[in-house]
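# Sequence first, predicted coordinates after that:
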Amino acid sequence: MWALGVIAYILLCGFPPFRSRDRRQSELFQMIKTGTFEYLSPYWDHVSAPAKDLINRLLVVDKAARLTAIDVLCHAWVLSRGGSQRQEQEQQTDSAALKDEQSRLRDQLVAEAAAAIEEFSKLKASSLYGGVT
C-alpha cells in the first residue's frame, strides 16, 4: 500500500514524494523513514482534497495505521473515480468543444475538397478543348 501511495503521488504531480533538496542520500532515507513529504505548489494546486487524503493515508510509516486494499477501494476519491464533479463537467465541456472543432475541420476539409475538384474539372475541361481558357 505504501508503494501505491508513492505511485499515486507521482501520477498526480509528476515527481516522487520524497526528495532531498540538497540531493543527500542520508536526508532522502530519513524522509522516507519518517514519511516526511509535502504537496508543493503549483504542482498540487489542482489536486482535490480527497486525492491528497488518500495519499496521506497510504504514506503512513506505521503499517498497522496505513490503509488496506479494501480501505483504498472504499475511499471517497476512488469511489468518485478520481475526479470531482467540477472535473467531470470540465471534461464534458472539453469533449463538446473537441466535437465542435472536429465538425468545423470536417466542414473545412469538405469545402477544400469541393474547391479542388472544381479546379481539377476546369483544368481537365481546358485541356480537352485545346488549351487554357
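Okay, I see it. Owing to the predicted nature of the structure, the values given are computational and were not obtained by experimental measurement.
# drop to CA atoms for contacts and neighbour counts, all remaining ones
Will do.
# Need the single longest helix in the protein, by residues.
Taking DSSP state H as the criterion, the chain has its longest helix at helix 85-128.
# for comparison:
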Amino acid sequence: MKQPDVCPCGSGRRYAACCHPLHAGENPAASAEALMRSRYSAYVLKLGDYLLATWHASTRPSELDLDADSSKWLGLTVRSHQQLDEHHSTVEFVARYRIAGRGHRLHELSRFVREDGRWYYVDGEMLA
C-alpha cells in the first residue's frame, strides 16, 4: 500500500514524521497516546505485524487477518489520555469507519502498560 502524505492518526502531521518511524521500528512510542494513534494508523494501512508487535503478550491474538477486513477507516478523535502511573495509562478515543457503505463508531477506553521502556496495548472497554 502506498504511504499517505498526511498521517491517518489525525495529528495533522506528515506520515513520514509521525507514525511511520514507529511502524518502521525506528522509534518506540513516547506515550500510550502515541502508541494508540500509531495502532489506528496501522489498522488504516493494514500493518498486522505492527499491531501484533504492539499488543501485550497476555492479550495478543495469535494472528490478525486484516486482508479480510473490509472496513474503511474515516477518522480518529482522541478524547482523553490519562497517565495512571509510570507504567500504566488509558486512552479514550472514537474511531469512525464504514463497512459496506454504512457508518460506524468505535468508542473505547483502552488500557496500556509500559514494559522495558515500550508501551503495549492491553485491552479496551467499549463505551456508548
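That came in fine, so what should we check first? The structure displayed is predicted, hence computed values, not measured ones.
# Mind checking how well the two chains overlap by TM-score?
Put the two chains on top of each other and the TM-score (TM-score structural alignment, normalised by the length of structure 2) is 0.25; 63 aligned residues with a Cα RMSD of 4.9 Å.
# circling back: report all helices and strands that the longest helix of structure 1 contacts.
Contact partners of helix 85-128 of structure 1 among helices and strands, from 3 or more Cα pairs under 8 Å, 6 or more residues apart in numbering; DSSP states H and E: none.
# which residue ranges form the helices in structure 2?
Secondary structure of structure 2 by DSSP H: the helices cover 20-23, 32-45, 48-53.
# Check those for me and report the most buried one.
Of these, the one with the most neighbours on average (mean count of other Cα atoms under 10 Å) is helix 32-45, at a mean of 22.
# wait, what's in contact with residue 89 of structure 2?
32, 81, 82, 83, 111, 112, 113 (Cα atoms under 8 Å, 6 or more residues apart in numbering).
# what about residue 31 of structure 1, how many neighbours?
16 (other Cα atoms under 10 Å).
# now swap in residue 103 of structure 1 and tell me
Using other Cα under 10 Å, residue 103 of structure 1 has 12 other residues around it.
# again, but for residue 122 of structure 2
Using other Cα under 10 Å, residue 122 of structure 2 is surrounded by 17 other residues.
# gap between it and residue 22 of structure 2?
Separation of residue 122 of structure 2 from residue 22 of structure 2 (Cα to Cα, to the nearest Å): 18 Å.
# Same question for residue 103 of structure 2.
To residue 22 of structure 2, residue 103 of structure 2 is 29 Å away according to Cα to Cα.
# cool, and residue 102 of structure 2?
Here residue 102 of structure 2 is placed at a distance of 31 Å from residue 22 of structure 2 (Cα to Cα).
# Okay, strands next: where are they in structure 2?
All strands of structure 2, identified by DSSP state E, fall at 72-85, 88-99, 102-115, 118-126.
# The second one to strand 72-85, inter-axis angle?
Relative orientation of strand 88-99 of structure 2 versus strand 72-85 (axes from the mean of the first three to the mean of the last three Cα atoms, to 10 degrees): 170 degrees.
# So what angle separates the directions of strand 88-99 of structure 2 and helix 32-45?
20 degrees.
# Quick check: buried residues in strand 88-99 of structure 2?
88, 89, 90, 91, 92, 93, 94, 95, 96, 97 (16 or more other Cα atoms under 10 Å).
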